[in-house]
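Engineer: can't give you the sequence, but here's the structure:
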């Protein structure tokens, strides 16, 4: 699926390039299901990473990190579980985020659910 907003597309492109530089491999991009969307599904070694990408121009109102609400996290978790179920996968996985703040270097938050 194509993103409708050029800023969102550029942020995802930037996050994807960053993760590829870290040794990840792209599995899916903008994967949709009844529970929501997963921005990036990546493989790192034997783990699947379900990655939420958040971009904010400034730190105002808490910045990119603040925009990952408990509701958003729950949707991401349900979507990841659905992906594993429909693809009949029994593999190690985790929920991550790549936060982009203006032109600063990407911040990779691993294991959002602790």
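Structural biologist: Nice, I can see it. The structure presented is a predicted model; accordingly, all values stated were derived computationally and were not measured.
Engineer: Please count neighbours and contacts with C-alpha atoms only from this point.
Structural biologist: OK.
Engineer: So residue 108 versus residue 25, what's the distance?
Structural biologist: For residue 108, the distance to residue 25 equals 15 Å [C-alpha to C-alpha, to the nearest Å].
Engineer: If you could redo that for residue 49, that was the one I meant.
Structural biologist: 10 Å.
Engineer: Overlap of the contact sets of these two?
Structural biologist: 42, 43 (C-alpha atoms under 8 Å, 6 or more residues apart in numbering).
Engineer: Between those two, which has more neighbouring residues?
Structural biologist: residue 49 (24 against 17; other C-alpha atoms under 10 Å).
Engineer: distance of that one from residue 112?
Structural biologist: With C-alpha to C-alpha as the criterion, residue 49 and residue 112 are 11 Å apart.
Engineer: this is the other structure I want to compare:
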């Protein structure tokens, strides 16, 4: 298991402990990828997981670019259309640095 996969698994467990329900992981399309899809009450939550073992080149949150946000949004819209879902959704970020987890709800 790669470091990225380990971080995603850890993020999934963390979110489940916070009351979210796991739906799917690593949904890929040619134009973008969604790390985790979760449900929280009536909302579908598209989660981007960022992990950095060291912060000397910037923290996990700084690793999320505007282009990535655009690709994630596009992938989420495609997922909703493919699955014929007309539900409220949001985009969260799990930023992991060393042994800390930061959960940004409705991050973008």
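Structural biologist: Happy to help now that I have it. Because the structure is predicted, anything quoted here is derived from the model rather than measured.
Engineer: overlap in contacts of residue 49 and residue 112 of the first structure?
Structural biologist: Common neighbours of residue 49 of the first structure and residue 112 (C-alpha under 8 Å, 6+ apart) are 94, 95, 96.
Engineer: ok, so of those residues, who is nearest residue 66 of the first structure?
Structural biologist: For those, the residue nearest residue 66 of the first structure by C-alpha to C-alpha is residue 96; the value is 14.4 Å.
Engineer: Measure how buried that closest one is and give me the count.
Structural biologist: 20.
Engineer: just the one 5 residues further on next, same as before
Structural biologist: As a burial measure, the neighbour count of residue 101 of the first structure was computed by other C-alpha under 10 Å and equals 19.
Engineer: Please say which position in the second structure it maps to.
Structural biologist: Aligned by TM-score structural alignment, residue 101 of the first structure pairs with residue 97 of the second structure.
Engineer: now residue 57 of the first structure
Structural biologist: In the second structure, residue 57 of the first structure lands on residue 53 (TM-score structural alignment).
Engineer: Residue 35 of the second structure versus that match, what's the distance?
Structural biologist: Applying C-alpha to C-alpha to residue 53 of the second structure and residue 35 of the second structure gives a distance of 18 Å.
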